[in-house]
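fold the following, please.
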Amino acid sequence: MKKYEYKVIKTTQEGFWNPQVNEIDLTSKLNNLGQEGWEMVSAVETNSHQGSTKEIVLFFKREATF
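Model prediction:
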């Protein structure tokens, strides 16, 4: 039977007047995780108020080596 390990990453937005996720940094982080064998299985955004995105939560899994 396969066994898995999981990782949760939270991204936050930067900037006060027009907050945005830094796509370049996020892409780099995702590529590094992919090289380590992590597969993103889900992404969920959380709201702060009035539909504004507070953060994005990313869920990853990979086959366990233990």
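
use CA for all of it now, contacts and neighbours both
Fine.

wait, a strand at residue 59?
Yes. Checked against DSSP: H, G, I helix; E, B strand; the rest coil, residue 59 lies within a strand.

next up, the contacts around it.
Residue 59 makes contact with 6, 7, 8, 9, 40, 41, 42, 43, according to CA atoms under 8 Å, 6 or more residues apart in numbering.

structure for this one too, so we can compare:
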Amino acid sequence: MRFWIQCTRFETGRPIHINIALVGSMWRDGERTMLAFVGEGQTIEVVETPEQILDRHLGPIGQA
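Sure thing, here's the model as predicted:
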């Protein structure tokens, strides 16, 4: 089973789809959210916060 998240690239404002299994970590850097990929050492910047990304795709935090 594959899960994809849709984020908006910070620099272009264009949507990008990312396989959630490939995202190793995410964190805030000022106004930007950084997604780091597993095994590649590559990062991208998106405009959504980590909470917005998780809420949109996995449901609100704290609800089962």
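
TM-score of the superposition?
Put the two chains on top of each other and the TM-score (TM-score structural alignment, normalised by the length of the second structure) is 0.32; 32 aligned residues with a CA RMSD of 3.3 Å.

circling back: same list, the contacts of residue 59 of the first structure, but as JSON lines with secondary structure and distance to residue 31 of the first structure please.
Converted to JSON lines, the contacts of residue 59 of the first structure look like this (DSSP: H, G, I helix; E, B strand; the rest coil; distance: CA to CA, whole Å):
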{"residue": "6", "secondary structure": "strand", "distance to residue 31 of the first structure": "17"}
{"residue": "7", "secondary structure": "strand", "distance to residue 31 of the first structure": "15"}
{"residue": "8", "secondary structure": "strand", "distance to residue 31 of the first structure": "15"}
{"residue": "9", "secondary structure": "strand", "distance to residue 31 of the first structure": "14"}
{"residue": "40", "secondary structure": "strand", "distance to residue 31 of the first structure": "11"}
{"residue": "41", "secondary structure": "strand", "distance to residue 31 of the first structure": "14"}
{"residue": "42", "secondary structure": "strand", "distance to residue 31 of the first structure": "16"}
{"residue": "43", "secondary structure": "strand", "distance to residue 31 of the first structure": "16"}
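
tell me which two of those residues sit farthest apart.
Pairwise distances across these peak at 13.4 Å for 6 and 43 (criterion: CA to CA).

where do the strands sit along the first structure?
4-12, 39-47, 53-63 (DSSP state E).

oh sorry, the question was meant for the second structure
4-8, 15-19, 23-29, 32-37, 43-46.

and residue 58 of the second structure, which of those is closest to it?
Of all the strands of the second structure, strand 4-8 comes closest under CA to CA, at 9.8 Å.
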